[in-house]
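Asker: Here's a sequence, model it:
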Amino acid sequence: MEQQPKYYIVDSSLLPEVFLKVAQVNRNLQSGICRTIGEATQQVGLSRSAYYKYKDGIKPLFEAATHSIITFNLMVTDEAGVLSVILSVFARAGANILTINQSIPVNGQAAVTVAARTGEMNRPVEQMMSEILAIAGVSRMEILAKE
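Answerer: You can find the predicted model right below:
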């Protein structure tokens, strides 16, 4: 009987260097920075055998989120237009927004929860989140749940 794999979310600072290098090789191949596995492994200083050993077991959290519904929790300032700018970033990224909930502001801050389908996005979830965090009036953004 085949045992089901178990997955853990671990801060990258706690991972052995080999795992981080495998993730970098995957990014370099996917982005087109490197065209071959040999070129990519040489660039990051990793043996091809180590890459092949771990390549299928290491994926960034956001890559695993493709085709998922992700619920984001944000803290935003109570200013006209802030939520509109946030939603425009979701739209440009190709995220399909399913629900939006905003609390009544307290001390000039409101909690906003956005659930979105991420399968058709044209950029990584991590990049979209960075763009949203750069918006004036957004003080926090985190993933609350992933289905």
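Asker: contacts and neighbour counts: CA atoms only from here.
Answerer: Noted.
Asker: report the longest helix in the chain, please.
Answerer: helix 17-31 (DSSP state H).
Asker: What is that one packed up against?
Answerer: Counting contacts by 3 or more Cα pairs under 8 Å, 6 or more residues apart in numbering; DSSP states H and E, helix 17-31 packs against helix 37-44, helix 48-54.
Asker: compare with the first, here's sequence two:
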Amino acid sequence: MGESSKYYVLKQKAVPEVLLKVVEVKKLLEANGTLTIQEAAERVGLSRSSFYKYKDDIFPFTDNARGRTVTFMLQMNDEPGLLSYILQHIAEYNANILTINQTIPINGAASLTMTIEVLPSPKDISQMIEEIEATKGVHYLKILASEK
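Answerer: Model (predicted):
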């Protein structure tokens, strides 16, 4: 049986250190075109063989998100201006809102499902997700899907 590709979205704290080091090596190589893979791997404390083993299997969420739609759910307080703030924040990251579905607030909180199209931008879309999640009044944010 052939190996099928399945993708998962994880928070950084759930990713093994070796995979985070692979991402760091990739960043070093991208930033400094004169470094060899061996030199970059040594700088982050990773073996060259580990880099080659995982290099095609991990990448920052943003690298895979451009040109995609991302669907996420968030629970937030029912406060005037909070949704407007979140929508403006999304626009600042050059993401286009495709759908918004919000429940009727119960006990002062509403659940919201939103699908956005991630357009080309120098900004890091994972940073946008983190900033929305850290916004006062937002209880949590979960990425449900990312599709091309």
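Asker: Any idea what the TM-score is?
Answerer: The TM-score (TM-score structural alignment, normalised by the length of the first structure) is 0.80; 144 aligned residues with a Cα RMSD of 2.6 Å.
Asker: nearest to residue 16 of the first structure, of the helices and strands packed on helix 17-31 of the first structure?
Answerer: The minimum distance between residue 16 of the first structure and these falls on helix 48-54, with 11.9 Å, by Cα to Cα.
Asker: Now the very next helix or strand once past the closest one on the second structure. Mean distance?
Answerer: Once the chain leaves helix 48-54 of the first structure, the next helix or strand it forms, by DSSP states H and E, is helix 61-64. Mean deviation of helix 61-64 of the first structure from its aligned counterpart in the second structure after superposition (mean Cα distance after the TM-score superposition for the first structure): 3.5 Å.
Asker: and residue 85 of the first structure, that's in a strand?
Answerer: No - applying DSSP: H, G, I helix; E, B strand; the rest coil, one finds residue 85 of the first structure to be helix, outside a strand.
Asker: Please report how far the one residue sitting closest to the centre of the second structure lies from residue 4 of the second structure.
Answerer: What sits nearest the mean C-alpha location of the second structure, by Cα atoms, centre = their mean, is residue 126, with 3.4 Å. Residue 126 of the second structure is 26 Å from residue 4 of the second structure, where distance means Cα to Cα, to the nearest Å.
Asker: same question, residue 72 of the second structure
Answerer: 24 Å.
Asker: ok, now which ones touch residue 48 of the second structure?
Answerer: 37-38, 41-42 (Cα atoms under 8 Å, 6 or more residues apart in numbering).
Asker: Next: residue 104 of the second structure.
Answerer: Residue 104 of the second structure neighbours (Cα under 8 Å, 6+ apart): 110-111.
Asker: Can you give me the end-to-end span of stretch 119-135 of the second structure?
Answerer: Span of stretch 119-135 of the second structure from end to end, Cα to Cα: 23 Å.
Asker: how close does the counterpart of residue 68 of the second structure in the first structure sit to residue 115 of the first structure?
Answerer: Under the alignment (TM-score structural alignment), residue 68 of the second structure pairs with residue 68 of the first structure. Distance, residue 68 of the first structure to residue 115 of the first structure, by Cα to Cα: 10 Å.
Asker: Have a look at the two and say which one is more surrounded.
Answerer: residue 115 (21 against 15; other Cα atoms under 10 Å).
Asker: helix, strand or coil for the more buried one?
Answerer: Judged by three-state DSSP, the three-state class of residue 115 of the first structure is strand.
Asker: Now it: closest residue in space that isn't a chain neighbour?
Answerer: residue 71 (4.1 Å; Cα to Cα, 6 or more residues apart in numbering).
Asker: likewise residue 60 of the first structure?
Answerer: Residue 60 of the first structure's closest residue in space is residue 23 (Cα to Cα, 6+ apart), at 7.5 Å.
Asker: Touching, the one you found and residue 56? I think so.
Answerer: No - contact criterion Cα atoms under 8 Å: residue 23 of the first structure and residue 56 do not qualify, at 10.0 Å.
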